[in-house]
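*Asks:* model this:
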Amino acid sequence: MVKIGDTVSFEEFPLLLAPMEDVSDPPFRALCKEQGCDMMYTEFISVEGLIRDASKSVQKLDIYEEERPIGIQIFGAELDSMRRAAEIVEEAQPEVLDINFGCPVKKVVCKMAGAGILQDIPRMVELTEAIVKSTNLPVTVKTRLGWDEQSKHIVEVAERLQDVGIKAISIHGRTRKQMYKGEADWSLIAKVKENPRIQIPVFGNGDIDSPEKAKLYRDRYGVDGIMIGRASIGYPWIFREIKHYLATGETLAPPTVAERVDAARRHLSRSLEWKGPVLGVVEMRRHYSNYFKGYPGIKPFRHRLVTEMEPATLFATLDEIEEVFSQQELEMAS
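*Replies:* Coordinates of the predicted model:
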């Protein structure tokens, strides 16, 4: 059994949805939960936005009963702001409060937030301890191996964060300098897990894009669970496919075009409800490539999906995709 504090436990090897800006929102989380995701995180939320009651930050606190267990993730650099934000998060009643010490984006890093804090480990520990002491929620951390190749101190960092009270750590197998380039190095994630001092769950993140790779990395590196990010965008079925493969060793057939269109329609509908007619359309666009990846002749349809602003036209385009490509599937199957 894998436990995060006293509030969250998993009987089997858990799959987690990574917190991703403009991706891991309620409309998308609902689809991932349907497909077997065990635990999800909100988009990362600015603590400065929260304490100033900025509408976009506050909206990201929205969580729904069917999503549980869920973690709310925050990022910031100022001690007092982090404490105050932790109190606001506690009122939203997630199962977990997660601290983002891994975002590599320049506008976050330059404020010494996200992965920027990896340049100042004592400060990272100080901020974490302050949050642990200011909330009754289990506190977890998502971070990277280090700032650059010369500062991959994640084994020591994990110990120090555990010592101040975190209940789990998720580690992306790259440095901040790497951003998302190159191959994720899970060997250091394994060293954290193998460290006899570490008693909290260690979740691995980075480059898991297939059931086969999930099993290989689980077995090779011994992590307590896997966090999946980019491979889930527009493809929530990655969770059910991995779960099925881990349980049976068999590869599930990919979703049919009808399943893909149904998911895209529901995703778009919820996105419009939650974000409104502009953001609800625009922030769906990064999902469409994966929803319909690999279909010969999909390009003109995809172009419409990523340029059109009128919801009725988008739904009509999805209907057309189902009609055209369902026929292709039937012809291929016969």
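*Asks:* drop to CA atoms for contacts and neighbour counts, all remaining ones
*Replies:* Noted.
*Asks:* mind listing what's buried in the helix or strand hosting Asn100?
*Replies:* Element membership for Asn100 (DSSP states H and E) is strand 96-101. Buried positions in strand 96-101, judged by neighbour count with 16 or more other C-alpha atoms under 10 Å: 96-101.
*Asks:* Just name whatever secondary elements the helix ranked longest in the chain is in contact with.
*Replies:* Secondary structure of the chain per DSSP state H: the longest helix is helix 311-333. Helix 311-333 sits against helix 257-275, helix 299-307, with contacts defined as 3 or more C-alpha pairs under 8 Å, 6 or more residues apart in numbering; DSSP states H and E.
*Asks:* Let me have these in a markdown table, adding mean neighbour count and distance to Thr128 as columns.
*Replies:* Putting these into a markdown table (neighbours: other C-alpha atoms under 10 Å; distance: least, C-alpha to C-alpha, whole Å) gives the following:
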| stretch | mean neighbour count | distance to Thr128 |
| --- | --- | --- |
| helix 257-275 | 18 | 32 |
| helix 299-307 | 16 | 40 |
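*Asks:* Before we compare anything, build this one as well:
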Amino acid sequence: MNQITPTMAATSPCTYVQPPATTLTDLPTEIRLDIFTHVLDVSNVPTRYGYTGLRPMRDSTEPRRILRTHGLVAVNKELGAEYRQAFYERTEFFLRIHASNAFEGIPQLKAPPPPMNAEDQTKREEGEIAAREREREREGGIPNLWNAPDALIASLRHCIIYIELGEIKWHKDSSHSVKKLFPTVTPAHVVTHRFEVYDEDDVAWDAQLKAAVFKIVDMQQLRSVQLVWDNTIGDTLKTEKLAQWIWDSYGQPFVDALQKKRNLRSFQVRIGNRTDDMDLRGNRGEGDKWTIQVL
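*Replies:* Down below sits the predicted model:
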């Protein structure tokens, strides 16, 4: 029988090879997304956010809150992108377009300013030049009317877009004829009759507002969207009979466009006020066929 000599034992040691450690990047993408969603849940990160006001100026020396709240985006490029995906997939954003931010973000809706002296005229022209420069910078991009980072607006998966259509048209800064037609509370049947008398300026006004909203809902990454047009004018003016007329202009074109979005799974388009509205919902089913339901 062969015997193991000390020399043989020294040259044939028994070694233990430790397996490589498993890291987060070694896991399947689906599991990582589930982990990120769980992290968001246990961190009590809200599933709904609202953006309703104007965009304030931010001090460049102020640390960005996103890195304090969502530090995982800075781990590396791949994990950061997946974390953002998990965040947007679980989060619904409420975007409100109203008289205070509509004219700032869509200056074409404003009425021409009144005549002024030479000095004020120069200041106005300088302001108009700056406004045109800003418009050229964002031309073709997604309108950002809110206190929200541009990257956030471009990454939305689920959102509610609430447009105070009646109040924007009726606002003192608006170039729409409705504020001249209805300076005071008017019966609904008179409102309906006068609204049907439409001029070219109003058609252009509508086109500018709809073009901005079309750019928002045209984002390819959207999975679900609710579009609400509130046509209430004033606190007491009732415009129930306007719903059908406004649907042809503000409702059906968006229903047709949303059904063509490849990644969209569901949508809802609503027009009306607190007492009467038209509401249509669409869901994409098997074979990418849409089921449309009138609510």
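*Asks:* Quick TM-score on the pair, please.
*Replies:* After superposition, the two chains reach a TM-score of 0.31 (TM-score structural alignment, normalised by the length of the second structure), with 132 aligned residues with a C-alpha RMSD of 5.1 Å.
*Asks:* before we move on, back to that, give me the angle between the longest helix of the first structure and helix 299-307.
*Replies:* Angle, helix 311-333 of the first structure to helix 299-307, by axes from the mean of the first three to the mean of the last three C-alpha atoms, to 10 degrees: 150 degrees.
*Asks:* residues near Pro26 of the first structure, how many?
*Replies:* Around Pro26 of the first structure there are 23 other residues, counting by other C-alpha atoms under 10 Å.
*Asks:* Kindly report the same for Gly127 of the second structure.
*Replies:* Gly127 of the second structure: 12 surrounding residues under other C-alpha under 10 Å.
*Asks:* A helix includes it, no?
*Replies:* Yes: the assignment for Gly127 of the second structure is a helix, going by DSSP: H, G, I helix; E, B strand; the rest coil.
*Asks:* Would you state the helices of the stretch 51-200 of the first structure in chain order?
*Replies:* Taking DSSP state H, counting those that start in this stretch as the test, the helices found in the stretch 51-200 of the first structure are 55-59, 79-92, 106-109, 121-134, 154-163, 187-194.
*Asks:* The last one vs helix 154-163, what angle?
*Replies:* Okay, so that is helix 187-194 of the first structure. Using the same axes, to 10 degrees, helix 187-194 of the first structure lies at 40 degrees relative to helix 154-163.
*Asks:* Just name whatever secondary elements helix 187-194 of the first structure is in contact with.
*Replies:* helix 154-163, strand 202-205, helix 211-221.
*Asks:* Which stretch among the ones you listed approaches Val282 of the first structure most closely?
*Replies:* Nearest to Val282 of the first structure, of all those, is strand 202-205, at 27.0 Å by C-alpha to C-alpha.
*Asks:* same for the closest one, what does it pack against?
*Replies:* strand 168-172, helix 187-194, strand 225-228.
*Asks:* Most tightly packed of these?
*Replies:* strand 168-172 (a mean of 25; mean count of other C-alpha atoms under 10 Å).
*Asks:* Report the angle between the longest helix of the first structure and helix 257-275.
*Replies:* Put simply, helix 311-333 of the first structure runs at 160 degrees to helix 257-275, going by the same axes, to 10 degrees.
*Asks:* Next, the distance between the ends of stretch 274-291 of the first structure.
*Replies:* Stretch 274-291 of the first structure has its terminal residues 20 Å apart, counting by C-alpha to C-alpha, to the nearest Å.
*Asks:* What residues of it count as buried?
*Replies:* 274-275, 280-285, 287-289, 291.
*Asks:* ok, now stretch 72-90 of the first structure?
*Replies:* So, applying 16+ other C-alpha under 10 Å, buried residues of stretch 72-90 of the first structure: 72-77, 81-90.
*Asks:* Please, where are all the strands along the second structure?
*Replies:* Assigned by DSSP state E, the second structure shows strands spanning 48-51, 92-97, 158-163, 224-230, 266-272, 277-284, 290-294.
*Asks:* Relative to Ile51 of the first structure, how far out is the closest residue to Ser134 of the first structure other than its chain neighbours?
*Replies:* Leaving aside its chain neighbours, Ser134 of the first structure sits nearest to Arg83 (6.1 Å; criterion: C-alpha to C-alpha, 6 or more residues apart in numbering). According to C-alpha to C-alpha, Arg83 of the first structure stands 10 Å off from Ile51 of the first structure.
*Asks:* And for Val281 of the first structure?
*Replies:* From Val281 of the first structure across to Ile51 of the first structure, the span is 28 Å (C-alpha to C-alpha).
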